[in-house]
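Q: Sequence first, then the predicted structure:
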Amino acid sequence: MTEAVTPDRRRFLTAGAAVLGATAAAQLWLPASARAAETPLPEGVFSLGVASGDPLPDGIVLWTRLAPDPLNGGGMPDQVVSVQWELAADRRFKKVVRRGTARALPEYGHSVHVDVRGLRPGRVYWYRFRAGGRLSPVGRTRTAPHPLGSGGTLRVALASCQNWQHGYFTPYADMLEQDPDFVLFVGDYVYESAPSATAVRRHEGTGEPYTLTQYRNRYAQYRSDPDLAAMHANAPWVVTFDDHEVDNDFAGEVPQDPDKQSHDAFVTRLTAAYQAYYEHMPVRATAIPNGPHIQMYRRLEFGSLVRLNVLDTRQFRGDQATGQAGAQDPALTMLGAEQKRWLLNGLRRSPARWNLIASQIMMAETDLKIGEGKLWYYDAWDGYQAERNALLEEFAGVRNPVVLSGDRHLTMISDLKRDFADPDSAVVGAEFVGTSIASNGDQDQAAFHAQFDPLRADNPHWKLIDAHRGYHLFDIRRDGIDARVRVVDTVLKPRATHSTLAALRVEAGRPGVTAV
């Protein structure tokens, strides 16, 4: 599915044509009478850029949000605004294939989510919006392959954890050059932490967000990062959230600090956070929140090559354990009964060559105790071991399961074992825990290895651990997955040097990961 990056394509990417705006010819997009009838809107109404997401063989979601004053609630009038949109087969919009009008509602922050259907599979398209006489940047997207398609390559970029205060989002500049078919973002798109005077880039506001306006302002600030905006404008994204989009380490309707946030207050906070998340993500209407609930787990198909199961490991989990007995409690759930049943049915009946599971948190074991005994990291699948172990039992009968995770701010690539308590247990899958885009900043590599290298003997399933910032890039074919760990030398400056830290491979029909 990946197309070659031609010199002309590279100039398009590096010049930022997709994010700088529409061509002069776009001024003739609407008839003069229609343009005259528009209520003028301020400059910068498309300050948050454009995005697309959740590709189908015949469809894609197109997103934007009208926000001329993005860090102060958006700055739009309290009225419905008509937004015209176009989707074309060429970037000059000479071959428009779909167009229409969407309604940007004030109750959803004047965000726009257009679910375009009737498209051709495996195709690149360009899109743009117009409102109040203003033109949006031009975005580039693509649809999923034909449902019956079995060949080709699918290029996927795995990203997570982008703390504004810890650094610039420089890994996206390299990701843009690699031209993935889609970006899989598995959580911590924004951080709820209060502004810090010592931060690389200071959070807006005066404290943590609790209200809808405060969450909107926080998302708007993150969306202003130019590398993030460019990546959104050049490839579709598949997203899910973790904890920092709401509150660190929350579980279901239980906050991190229930002694400081009452249940009712936290439900109000959840409601605001989920709505702001929906307003800023290129997701379908199925994700419109219902109060403190949002439908996030879902399944996407990429021909017969890949089935992608996107999990929600926050809304349905029981309050996390604080000790070994709790972590092994068979009643403790990460997914909830309904989501677990949905996942297992999707894995058992999958016709796909590769079955990918997007999990916000790490599935492989992390034993933090050197020598005899175990000490687990409880805000991961280690804290929900009965359910995790049952899932790994199922993996033994699933075709080519691969878990793609985030959360740890580290690269941790592992074999998935049927039973981590048994060193001789069979390998049933592979897991790639992606490092962070910016969270933890430029980490001290020597200190990291001094802490984690002594643990490797107790975690023989770890194939690679590292603490550089970056992302993972996967080229998926029928015979295997070629993975690259792409890293940057710094996130403390707006520009960085990019490189491949490691190359790994997963062979079809042979569970586990090998270094190349």
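A: Right, received. Where do you want to start?
Q: From now on I want contacts and neighbour counts done on CA atoms only, so please keep to that.
A: Will do.
Q: Which helix or which strand is home to residue 63?
A: For residue 63, the element it lies in under DSSP states H and E is strand 60-65.
Q: tell me the angle of whatever helix or strand comes next after that strand relative to strand 60-65?
A: Scanning forward in sequence from strand 60-65 by DSSP H and E, the next helix or strand is strand 81-88. Interaxial angle, strand 81-88 versus strand 60-65 (axes from the mean of the first three to the mean of the last three CA atoms, to 10 degrees): 140 degrees.
Q: what packs against the strand holding residue 63?
A: Judged by 3 or more CA pairs under 8 Å, 6 or more residues apart in numbering; DSSP states H and E, strand 60-65 is in contact with strand 50-53, strand 111-116, helix 263-280.
Q: Residues contacting it, please?
A: 46, 48-55, 104, 109-117, 127, 129, 142-143, 279-284 (CA atoms under 8 Å, 6 or more residues apart in numbering).
Q: how much space is there between residue 132 and residue 88?
A: For residue 132, the distance to residue 88 equals 21 Å [CA to CA, to the nearest Å].
Q: just checking, what packs against the strand or helix carrying residue 156?
A: Taking DSSP H and E as the criterion, residue 156 maps to strand 154-159. Contacts defined by 3+ CA pairs under 8 Å, 6+ apart place strand 154-159 against strand 182-185, strand 470-476.
Q: One more to weigh against that first structure:
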Amino acid sequence: MPETGRSRALSRRRFLGYSGAAATGVLLGAGQWDTIAYSTPLLSGYPFTLGVASGDPTPDSVVLWTRLAVEPLAPDGNGGMPPCRMPVLYQVATDENFAHVVKAGTAFAAPELGYSVHPEVYGLQPGRHYWYRFRVGNQLSPVGRTRTAPAPGTMPSLLRFGFASCQSYHGGHYTAYQHLAEEDLDLVLHLGDYIYEESYGFSTDHDGKPLPEYMLDEVTTLTGYRLQYALYKSDPHLQAAHAASAWINTFDDHEVEDGWVAGASKADTEPDQDPAVFRQRKLAAFQAMYENLPLRHTQMPAGPDIRVHRRVDYGNLANFTMLDTRQYRSARNGREDPNATMLGGKQADWLIDGFSTSPARWQIVGNQVPMAQLDRNPDENVVSWFADCWDAYTVERDRVLTEAHEREVDNLVVVTGDRHSNYLMDLKADYDNPDSPVVGTELVGTSISSGRDGADMLPVGENYLRANPHMKFCNFQRGYNRVTVTPDRLVTDFRVVPYVSRPDAPISTRASFVVENGRPGADPA
């Protein structure tokens, strides 16, 4: 296989051969596994060094994940694994001791998919916890816990989820994930920048050990992206957060390259840059992303393209609409350009149609870059916007928010990453009109580690608050958001750590806000 990735995508049929055998091997009883005998090559070490995960729950199913690697940072990106398919057995149980196994089967870890498996387990009961684990030979994986979504049409009394983004390994320790794993959440939304494509001058792992020289360059190939994911996923706190809850993932830019848009790399502006080079890089990046996250086969990339915008329902209480603001985005041609698009026409229509068709009490949009207007300069005669966010696509933003208002979406909450800062802002259909109604709330969560230690408040934050009357809170520490949803209210807690430059930071709640059912906008809790 060329180092830059596959020349074409694996077919759906081949994918099912690698990871789908599983759902047919149903057994009951303690300790039982798939009874089909498979030959397992002898491994040189423990294969579950990258942990386990689950994701995208439905009322009757969940996707499980692991990736085998006895040497996670082996320079060829293959994790020290033999060049053959490996049978990976799994169990799903109703208890953490696996006394009551309800599903069991075998998936196959293949070199073509980085020795990852993504068994999609069906026939589960809605709205309940399950525990799962994998086995290769006589080696057992760590145990993970997941939870299925509630039954359609039901109104759960409670949902607790977290959201996070921007976890530069080289930016600092993942102590925030240590605390997130202890939160007893139903779901975690990851909003992008799961990896960063370069080391930015840092050359040690989280234990202070030097990284190999080949881990210090910018990543552009399949081998390089696989190694970068292996480095990030080797962190025990990230592993614990995955094992504690089901995740719903989308991506932003650093999973491929900083600042990329649609089919264009920043390097494509250079006269001698062939756009095919960036397409090959996207192909490699998306394949590695699929290999390392709990994504369903419907998120499997097709060459340099991948579909991650999707909906995950949580009964009639909440709908999670995950966006993709990178692949379909047009070039920036001025803020008022009516043809400029963040989402692409089809995705924008899909988002807006969902405002009318979803029966959910709370419509929660997973979004990569800030949607609300953010002027960085309090001088009325000077306007300063961030270029890489919805402020560069105001016509489409106004359309989306106007449609939400006209379709009577009372409980629109947009959760966002990217900015390495905590913000809470009102969403308005027209920010140029002071009388424009508030149509929703945006919760912008800070980074897990990107930006190093941060601070409670910076001078720029004081400017933000003066220049943007619809901004109700900002903060520049590291951490994540914890969100508690009931039929009557949604409460968000901005959870922060004082530092990431060293381990063992305590966690605290810097601020809490509440959105009441039927009343757009948030107030201090």
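A: Received it, and whenever you're ready, just let me know what you need. Note that the structure is a prediction, hence the values are computed from the model and not measured.
Q: How close are the two chains, by TM-score?
A: Between these two chains, after superposing, the TM-score reads 0.90 (TM-score structural alignment, normalised by the length of structure 1); 484 aligned residues with a CA RMSD of 1.9 Å.
Q: count of neighbours near the counterpart of residue 420 of structure 1 in structure 2?
A: Using TM-score structural alignment, the equivalent of residue 420 of structure 1 in structure 2 is residue 431. Around residue 431 of structure 2 there are 18 other residues, counting by other CA atoms under 10 Å.
Q: Residue 431 of structure 2 - nearest residue in space that isn't next to it in sequence?
A: Nearest residue to residue 431 of structure 2, sequence neighbours excluded (CA to CA, 6 or more residues apart in numbering): residue 373, at 7.0 Å.
Q: what helix or strand is the counterpart of the one you found in structure 1 on?
A: When structure 1 is aligned by TM-score structural alignment, the residue opposite residue 373 of structure 2 is residue 365. Residue 365 of structure 1 belongs to no helix or strand when assigned by DSSP H and E.
Q: for residue 130 of structure 2, same thing?
A: Counting by DSSP H and E, residue 130 of structure 2 is found in strand 129-136.
Q: ok, now residue 402 of structure 2?
A: Assigned by DSSP H and E, residue 402 of structure 2 falls within helix 394-406.
Q: For that helix, enumerate the helices and strands it packs against.
A: With contacts taken as 3+ CA pairs under 8 Å, 6+ apart, helix 394-406 of structure 2 sits against helix 345-357, strand 438-444.
Q: follow-up on the earlier one: residue 123 of structure 1 is nearest to which of the helices and strands packed on strand 154-159 of structure 1?
A: Among those, the nearest to residue 123 of structure 1 by CA to CA is strand 182-185 (12.6 Å).
Q: so the closest one matches what in structure 2?
A: Going by TM-score structural alignment: strand 182-185 of structure 1 matches residues 187-190.
Q: From the rest of the structure, what touches that stretch?
A: Residues outside stretch 187-190 of structure 2 that contact it (CA under 8 Å, 6+ apart): 147, 160-165, 245-251, 366.
Q: again, only this time at 10 Å
A: Contact partners of stretch 187-190 of structure 2, identified using CA atoms under 10 Å, 6 or more residues apart in numbering, comprise 54-57, 146-149, 159-167, 180-181, 241-242, 244-251, 320, 322, 366-368, 415-417, 481-483.
Q: Repeat that for stretch 109-116 of structure 2.
A: So stretch 109-116 of structure 2 is contacted by 1, 5-6, 10, 15, 17-19, 47, 65-69, 77-79, 81-88, 107-108, 117-118, 222-223, 226, 287-288, 290-294 (CA under 10 Å, 6+ apart).
Q: Can you get me a residue count around residue 129 of structure 2?
A: Neighbours of residue 129 of structure 2 (other CA under 10 Å): 18.
Q: From residue 419 of structure 1, how far out is the match of residue 373 of structure 2?
A: On the measure of CA to CA, residue 365 of structure 1 and residue 419 of structure 1 end up 10 Å apart.
Q: for residue 111 of structure 1, same thing?
A: 46 Å.
Q: what about those two, which has more around it?
A: Taking neighbours as other CA under 10 Å, residue 111 of structure 1 and residue 419 compare with residue 111 leading, 23 against 18.
Q: What sits closest to the alignment partner in structure 2 of the more buried one if chain neighbours are left out?
A: Correspondence of residue 111 of structure 1 to structure 2, assessed by TM-score structural alignment: residue 116. Using CA to CA, 6+ apart and skipping the chain neighbours, the partner closest in space to residue 116 of structure 2 is residue 67 (3.9 Å).
Q: Alignment lookup: the one you found to structure 1.
A: Residue 67 of structure 2 maps onto residue 65 in structure 1 when the alignment is built from TM-score structural alignment.
Q: ok, now which ones touch the aligned residue in structure 2 for residue 306 of structure 1?
A: Here residue 306 of structure 1 is matched to residue 318 in structure 2, going by TM-score structural alignment. Shown in contact with residue 318 of structure 2 (CA under 10 Å, 6+ apart): 155-156, 159, 312, 358-364, 411, 485-487.
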